[in-house]
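K.L.:
Next come a sequence and a model predicted from it.
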Amino acid sequence: MGKKILIVDDEVHIKMLLEQTLEELEDDFGVELFTASDGEEGLELIRSHRPDLVFLDIMMPRMNGYEVCRTVQGEEGLENVKIVLLTAKGQEVDRRQGLELGAVRYMTKPFDPDEILGVSKEMLGV
């Protein structure tokens, strides 16, 4: 069964940049990529597809990244989903809150595509 990555961001250009960055994993390792435009849609996809890794924006309509993180952590069967929070807010307090809610990593925007790729490979073990 192939690995799955979900990208959840309400900003279209960021979503596209992440997809372009991660396409290499699709080509080389058969990783499946999914995208969602807000937290609610992201949570639905996490429940239905059980991705191995989620790149999750914090500031989003309908349900923010922290709420998605908290919900995923509290649900049975989702404990293996690794969440990397992406945010324009680089404050230590935000980072700490994200990690306390169960995120495995906290990355600030603008991000380095090579770093995103590196983190993805590390988290997926490819």
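P.N.:
Noted; the coordinates are in hand.

K.L.:
can we go C-alpha only for contacts and neighbour counts from here?
P.N.:
Noted.

K.L.:
can you give me the helices for the chain?
P.N.:
12-29, 39-49, 65-74, 92-100, 113-124 (DSSP state H).

K.L.:
Just give me the neighbour total for the residue nearest to residue 72 when sequence neighbours are not counted.
P.N.:
Once flanking residues are discounted, residue 72 sits nearest to residue 78: 6.1 Å by C-alpha to C-alpha, 6 or more residues apart in numbering. Residues lying near residue 78 (other C-alpha atoms under 10 Å) number 16.

K.L.:
so who does residue 78 touch?
P.N.:
Applying C-alpha atoms under 8 Å, 6 or more residues apart in numbering to residue 78 gives the contacts 46-47, 50, 72.

K.L.:
Repeat the analysis, applying 10 Å as the threshold.
P.N.:
46-47, 50-52, 71-72 (C-alpha atoms under 10 Å, 6 or more residues apart in numbering).

K.L.:
want to throw these into CSV with neighbour count?
P.N.:
Below are those laid out as CSV (neighbours: other C-alpha atoms under 10 Å):
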residue, neighbour count
46, 22
47, 15
50, 20
51, 23
52, 20
71, 14
72, 23
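
K.L.:
take a look at this one as well, against the first:
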Amino acid sequence: MRALIVDDSQFIRSYLRALLEVHGIVCEAAGDGAAGLDCVRRFGPYRVALIDWNMPGMSGLEMVQALRQDPALDGMKIVMVTTEAENDHIEAALHAGADEYLMKPFDEAGLIDKLQMVGVVEA
């Protein structure tokens, strides 16, 4: 299984990669929404994309909207992984097409729980 991690924080990209690779998930990473979209275009759909909200250039919300405009990507699960904790942010992300919402800070159990909720890993 392949995952795309999109976050402007190198620490978060490395942390997510370490947590996912333990579970046998192969990861690609990008530092912003535009680079994340480029990964999807070059390497095809991923099983799941973990996307931060606040990034320079293209935000995570804009990336989610762009991904959901392509019917070929309908099967790709999207989890927003962000510090944005207000209900209006959560509603906007889910309305744009995110499948789940994980708030930072998080731990391995919280991440795996969200991935189970979207059907990416088994319970």
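P.N.:
Sure, I can see it. This structure is a prediction, so every number in the text was calculated from the model and none was measured.

K.L.:
before we move on, back to that, closest one to residue 93 of structure 1 out of the contacts of residue 78 of structure 1, please.
P.N.:
residue 71 (20.0 Å; C-alpha to C-alpha).

K.L.:
What separation do you get for the aligned residue in structure 2 for that closest one and residue 121 of structure 2?
P.N.:
Taking TM-score structural alignment, the alignment pairs residue 71 of structure 1 with residue 66 from structure 2. When distance is defined by C-alpha to C-alpha, to the nearest Å, residue 66 of structure 2 is 25 Å away from residue 121 of structure 2.

K.L.:
List the contacts of the equivalent of residue 55 of structure 2 over in structure 1.
P.N.:
Matched by TM-score structural alignment, residue 55 of structure 2 corresponds to residue 60 in structure 1. By C-alpha under 10 Å, 6+ apart, residue 60 of structure 1 lies in contact with 8-11, 37-40, 66.

K.L.:
And the furthest pair within the residues you listed?
P.N.:
Among the contacts of residue 60 of structure 1, 11 and 66 lie farthest apart (C-alpha to C-alpha), at 17.0 Å.

K.L.:
more neighbours, these two?
P.N.:
residue 66 (24 against 13).

K.L.:
show me the contacts for the more buried one.
P.N.:
39, 56-60, 72, 85, 94, 97-103.

K.L.:
OK, contacts around the residue positioned nearest the centre of structure 2?
P.N.:
Nearest residue to the geometric centre of structure 2 (C-alpha atoms, centre = their mean): residue 50, 1.4 Å. The contact partners of residue 50 of structure 2, by C-alpha under 10 Å, 6+ apart, come to 3-7, 13, 16, 29, 60, 77-82, 98, 100-102, 111, 115.

K.L.:
ok, now with 7 Å
P.N.:
By C-alpha atoms under 7 Å, 6 or more residues apart in numbering, the contact set of residue 50 of structure 2 is 4-6, 78-81.

K.L.:
Next: residue 79 of structure 2.
P.N.:
49-51, 98-102 are the contacts of residue 79 of structure 2 under C-alpha under 7 Å, 6+ apart.

K.L.:
hmm, 6 Å instead?
P.N.:
50, 98-101 (C-alpha atoms under 6 Å, 6 or more residues apart in numbering).

K.L.:
What lines up with it in structure 1?
P.N.:
So residue 79 of structure 2 corresponds to residue 84, using TM-score structural alignment.

K.L.:
how near is the alignment partner in structure 1 of residue 41 of structure 2 to residue 77 of structure 1?
P.N.:
By TM-score structural alignment, residue 41 of structure 2 lines up with residue 47 in structure 1. To residue 77 of structure 1, residue 47 of structure 1 is 9 Å away according to C-alpha to C-alpha.
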